[in-house]
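> sequence and predicted model, in that order:
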Amino acid sequence: MNSLCPRFEKGMQLLGRRWTGLIIHQLLPGPQRFCTIESALPISAKLLSERLKELEQENIVRRDVYPDTPVRIEYSLTAKGLALQTVIHEIEKWSSEWIELDEETD
């Protein structure tokens, strides 16, 4: 059990970072360009760029550059990222059932 604790802790820290879970959720349907992700989430371009780089370093997100004119860059989930689909969907299901929103938040 002790050998799993550091890995679990690291996983929770990674997924618990602000916007990380929502970025992964946004990429579940397939590859997307930066501007698409940015317009779907209320996040600054700087912070989105930072989070995408972190997820790339963790091999959760892949950044593909296409030599079109202009250059096209798409982000997608790796196999490691896609493995989070069940977790993300279970959190979504749990939230629908158990989380109440304030009327101001709607």
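Received the coordinates, thanks. Numbers count the residues shown, from 1 in each chain.

> CA atoms for contacts and neighbours, from now on please.
OK.

> confirm Ser76 sits in a helix?
No: secondary structure of Ser76 (DSSP: H, G, I helix; E, B strand; the rest coil): strand, not part of a helix.

> list the residues that contact it.
Counting by Cα atoms under 8 Å, 6 or more residues apart in numbering, Ser76 makes contact with Leu27, Gly30, Pro31, Gln32, Val61, Arg62, Arg63.

> next: Ile23.
The contact partners of Ile23, by Cα under 8 Å, 6+ apart, come to Ile37.

> also this one, for the comparison:
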Amino acid sequence: MVEGSQLMQAEAGERYEVFHTDCPARHVVDHVTSRWGVWVLIALRNGDLRFYRLRESIQGISEKMLAQTLRTLVEDGLVWRKVEPTTPPQVTYGLTEFGQDVGEPLTELFDRITRRL
């Protein structure tokens, strides 16, 4: 296969073929570009947020969908999660370095779209 956008260099010389259905990178792209994944990453670009503040900032998302989206993004290494041992527990979310890298072009895309409208 010709090297291009469909191939990514991974650690230790491993290559990902992003157009193959079993490619791990493809799954991360699916999660980032899901209906709510984009909004979570954009919302967290402004700083760390507790669960309910994040939910308030993304209008239209249900508590269940936010929890599911956050769980997936944490598993992908895009978002970190910190639980404070209080009653009730306080859970804070923020972007990892990987999440910041991925969120930057999403924010730029969002800004371009809103400027054109």
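Yes, it's here. All figures in this text were calculated on a predicted structure; none of them were measured in a lab.

> sorry, back to before: any idea which of the contacts of Ser76 of structure 1 is closest to Glu100 of structure 1?
Nearest to Glu100 of structure 1 among those is Leu27, at 25.3 Å by Cα to Cα.

> give me the neighbour count for that closest one.
20 (other Cα atoms under 10 Å).

> likewise Pro70 of structure 1?
Counted with other Cα under 10 Å, Pro70 of structure 1 comes out at 7.

> quick one: it is in a helix?
No: read with three-state DSSP, Pro70 of structure 1 is coil and lies in no helix.

> from Gly30 of structure 1, how far off is it?
According to Cα to Cα, to the nearest Å, Pro70 of structure 1 and Gly30 of structure 1 sit 21 Å apart.

> ok so, going back, output the contacts of Ser76 of structure 1 in JSON lines; the columns should cover secondary structure and distance to Ser49 of structure 1.
Compiled in JSON lines, the contacts of Ser76 of structure 1 are given as follows (DSSP: H, G, I helix; E, B strand; the rest coil; distance: Cα to Cα, whole Å):
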{"residue": "Leu27", "secondary structure": "helix", "distance to Ser49 of structure 1": "14"}
{"residue": "Gly30", "secondary structure": "coil", "distance to Ser49 of structure 1": "18"}
{"residue": "Pro31", "secondary structure": "coil", "distance to Ser49 of structure 1": "16"}
{"residue": "Gln32", "secondary structure": "strand", "distance to Ser49 of structure 1": "13"}
{"residue": "Val61", "secondary structure": "strand", "distance to Ser49 of structure 1": "12"}
{"residue": "Arg62", "secondary structure": "strand", "distance to Ser49 of structure 1": "13"}
{"residue": "Arg63", "secondary structure": "strand", "distance to Ser49 of structure 1": "11"}
